[in-house]
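show me how the following folds:
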Amino acid sequence: MTRVPLAVLALVALASPASAQDHSAHQAEPDPHAGHDMSAPKAADPHAGHDMSGPKAADPHAGHTMPATDAPAAEPDAMDDVDHSTMDHSTMDHGADADAPPSPGPDMETPPPPEAGSGPPRAADAIWGADAMRASRRDLQQTHGDYNLFWFQADRAELQIRDGANGYLWDIQGFYGGTTSKFWFKSEGEGSFGEAIDDVEIQALYSRAIAPFFDLQAGIRQDLAGPDTTYAVVGLQGLAPYMFELDAALFLSHRGDLTARLEAELDQRITQRLIVQPRAELNLAAQDVPQLGIGAGVDSFEIGVRLRYEIIREIAPYIGIEQNWRVGRSADFARAAGDDASVTNYVVGIRFWF
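Below you'll find the predicted structure:
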């Protein structure tokens, strides 16, 4: 007769009460692992390591005697007690979704029907007819678009206070025409009180838009003070980036003298009504013109700044200071005529337009 070790008998004796527990009530309880093949070799059993049939099985209901009942037990969520962190998803069948494209999001709006865009380019033509609407659009363009306009501006009308004789200056311009073609007129002049006018010029120009902010101008210029001189003019006027107002022109006199002028202004608002305006002007010559006191190269340049206050948009008095230099041969001509080659002017004036 085989002798059983006392240790084995002790373990059997301890396990007997657990194996004798009544689990009949649990047979009606749905298996929380239903649908999972527990025999799959790679499936991660959340109860791995617990032999439910062996004497060492750790019953999760140990110590709780659940009475049998005919009432069906409340069905728990089959996945509530599953620890997904330890599950091996490599054995799951995801083949049904493997080839599915990623979702594009919410359904797009219904595409337009095939006949969309096959009608007239303007919807009103389909109702009133193209002929009636053509006349209407022409009238609208003439009323609110390309119609002739008159504009006049005195950019500088000022008194100049300087050492010696005080003087005056005007610089006016304007146009009449449409948005692309205009007739421009310009006039500049200056002098000293009690003396003959130093310079007077009048320009008549045809202007044609060549860019959204620039016009190409061509015409004639007539000088009325000093030696009578007539010029052919080709110029460019407009608004450069950063709001610089530019006016550049070439002048060819009837004697064959070629000169050029470049003006630039910039309006900088300090407040809604107070504006500071730096201004610069450069005059050039291709050759000496002794009868006009002009030397070859840089004839003269001036730099100034004006501070104006807009009483209304169309009327703005101003004060300022301006420095004028004659250089090179032009300075020599000025000294020979008894004039200063460098002059500082304190100015008081008014700018207006309508």
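
okay, CA-based contacts and neighbour counts for the rest of this
OK.

can you give me the helices for the chain?
6-19, 95-98, 123-128, 130-144, 328-336 (DSSP state H).

mean neighbour count for these - can I get that in CSV?
Output for these, formatted as CSV (neighbours: other C-alpha atoms under 10 Å):
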stretch, mean neighbour count
helix 6-19, 11
helix 95-98, 8
helix 123-128, 12
helix 130-144, 12
helix 328-336, 18
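
would you list these in a markdown table and tack on distance to Asp155?
A markdown table is the format used below for the helices of the chain (distance: least, C-alpha to C-alpha, whole Å):
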| stretch | distance to Asp155 |
| --- | --- |
| helix 6-19 | 111 |
| helix 95-98 | 77 |
| helix 123-128 | 46 |
| helix 130-144 | 27 |
| helix 328-336 | 27 |
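
so which of those comes closest to Tyr206?
Proximity to Tyr206 (C-alpha to C-alpha) singles out helix 130-144 among the helices of the chain, at 21.6 Å.

so how far is stretch 96-109 off the chain centroid?
37 Å (C-alpha atoms, centre = their mean, to the nearest Å).

typed the wrong thing, it's stretch 242-250
With C-alpha atoms, centre = their mean, you get 24 Å for stretch 242-250.

please apply the same query to stretch 201-216.
Counting by C-alpha atoms, centre = their mean, stretch 201-216 is centred 29 Å from the centre of its parent chain.

and the longest strand along the chain, which residues are buried?
Counting by DSSP state E, the longest strand found in the chain is strand 197-211. Buried residues in strand 197-211, counted by 16 or more other C-alpha atoms under 10 Å: Ile197, Val200, Glu201, Ile202, Gln203, Ala204, Leu205, Tyr206, Ser207, Arg208, Ala209.

here's the other one to compare against:
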Amino acid sequence: MKRIPALAFALVAPAAWAQHEGHDMSSMQGMPGMSAEEHARMMQQPQPPSPSPALPPPTAEERARAFPDLDGMDMREHMDDDPFIATLAFDRLEAFRDDDANGLAWELHGWAGGRRDRFEWRSRGERIGGDTRDGELELLWSHATGPWWNRTLGVRHDFGEGEHRDWLALGVEGMAPYKIDIAATLYAGEDGIGARAEASYDLLLTQRLVLQPRLEADAYAGHDAPRDSFEAGLRLRYEFTRQFAPYFGYEWSTTGMHGGGAGGHWVAGIRGWF
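As a prediction, the model looks like this:
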């Protein structure tokens, strides 16, 4: 009968040793006084799961099964990273009263093309008392130099009561930090050179009510060149939709655009695009 405990110990010892074989016993060092109960609780803690093996990349047959041709309705053929898009925008289409005469001012632009390269056109000017003053038309090629900036190159034609002039145009346009829209253009003509800088910012008072301050400076040099001018405007618009927003505001200018000198007037108009 004395051989039974020895035999039981021989059978249980390998299993106990296998249970403790996967544990790092180095963590037990430096823990004097740990009881058997505490040691048992520590041994019962769940071990971190082993990392799952990496999945192999899908084969061509698996891709074909995942994206089958649905009788000519395979959407992969219709997906384009650079689609052709065309738009027309009315940045300013407004009425005002100046020198006891009714006036109408416009600033339009449109473009057609892709994300990186597109054809762009712009027009601006005003009519006072039925006569067109300082009208402009620009035809430009626009190339994206980054996610926020475009480079433009083209021609500009002046029309109206003043001299009809033609210019080469080179500029940049885009969005500066703090979401400030900026455009700067250099002009070169037969009788002079010029430059224009514009900046505007949309301040959201509510989800639909937007206050827009705007600055513009024009400078020219040469024989029979347009006069220098500076404009500052503040317009408050209400966006019924993103495509349609009536507004009113006040604009102040120094020379040229409103018959010379300096002065300001109230404006009311519509902003939209489609």
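
tm score of chain vs chain?
The TM-score (TM-score structural alignment, normalised by the length of the second structure) is 0.74; 233 aligned residues with a C-alpha RMSD of 3.1 Å.

mind listing residues that contact the longest strand of the first structure?
Contact with strand 197-211 of the first structure is made by 179-192, 215-226, 233, as judged by C-alpha atoms under 8 Å, 6 or more residues apart in numbering.

which bit of the second structure covers that strand?
Here strand 197-211 of the first structure aligns to the second structure at residues 132-146, judged by TM-score structural alignment.

who wins for proximity to Glu158 of the first structure among the helices of the first structure?
helix 328-336 (23.2 Å).

for the residue nearest the centre of the second structure, give its distance to Asp224 of the second structure.
Centroid-nearest residue in the second structure: Trp148, 6.0 Å away (criterion: C-alpha atoms, centre = their mean). For Trp148 of the second structure, the distance to Asp224 of the second structure equals 36 Å [C-alpha to C-alpha, to the nearest Å].

next one: Phe96 of the second structure
Counting by C-alpha to C-alpha - Phe96 of the second structure and Asp224 of the second structure are separated by 28 Å.

what's Leu149 of the first structure aligned with over in the second structure?
For Leu149 of the first structure, the aligned position in the second structure is Ile85, judged by TM-score structural alignment.

its match against Gly114, yeah?
Yes. Shown here, Ile85 of the second structure and Gly114 form a contact pair, counting by C-alpha atoms under 8 Å, at 6.2 Å.

give the contact list for Ala169 of the second structure.
Ala169 of the second structure neighbours (C-alpha under 8 Å, 6+ apart): Thr152, Leu153, Gly154, Val155, Arg156, Thr185, Leu186, Tyr187, Ala188.

ok, 7 Å please
Leu153, Gly154, Val155, Arg156, Thr185, Leu186, Tyr187, Ala188 (C-alpha atoms under 7 Å, 6 or more residues apart in numbering).

tell me the one among those residues nearest to Leu7 of the second structure.
Distance to Leu7 of the second structure, by C-alpha to C-alpha, is smallest for Leu153 among the contacts of Ala169 of the second structure, at 97.0 Å.

contacting residues for that closest one?
Here Leu153 of the second structure is in contact with Leu140, Trp141, Ser142, Ala169, Leu170, Gly171 (criterion: C-alpha under 7 Å, 6+ apart).

again, only using 6 Å
Neighbouring residues of Leu153 of the second structure by C-alpha atoms under 6 Å, 6 or more residues apart in numbering: Leu140, Trp141, Ala169, Leu170.

considering those residues, which are maintained in the first structure?
Mapping the contacts of Leu153 of the second structure onto the first structure (both residues aligned by TM-score structural alignment, their matches' C-alpha atoms under 6 Å) leaves Leu140, Trp141, Ala169, Leu170 still in contact.

any idea how far the first one is from Asp100 of the second structure?
Which is Leu140 of the second structure. Separation of Leu140 of the second structure from Asp100 of the second structure (C-alpha to C-alpha) stands at 37 Å.

equivalent analysis for Trp106 of the second structure, please.
For Trp106 of the second structure, the distance to Asp100 of the second structure - C-alpha to C-alpha - is 20 Å.

name the residue in these two with the higher neighbour count.
Trp106 (18 against 8; other C-alpha atoms under 10 Å).

what residue of the first structure takes the place of that one?
Under TM-score structural alignment, Trp106 of the second structure pairs with Trp170 in the first structure.

so what's the residue nearest to that match when sequence neighbours are not counted up against?
In this structure, Trp170 of the first structure finds its nearest non-sequential neighbour in Ala157, 4.6 Å apart by C-alpha to C-alpha, 6 or more residues apart in numbering. By C-alpha under 6 Å, 6+ apart, Ala157 of the first structure lies in contact with Trp170, Gly349, Ile350.

of those residues, closest to Glu322 of the first structure?
Nearest member of the contacts of Ala157 of the first structure to Glu322 of the first structure, counting by C-alpha to C-alpha, is Gly349, at 12.6 Å.
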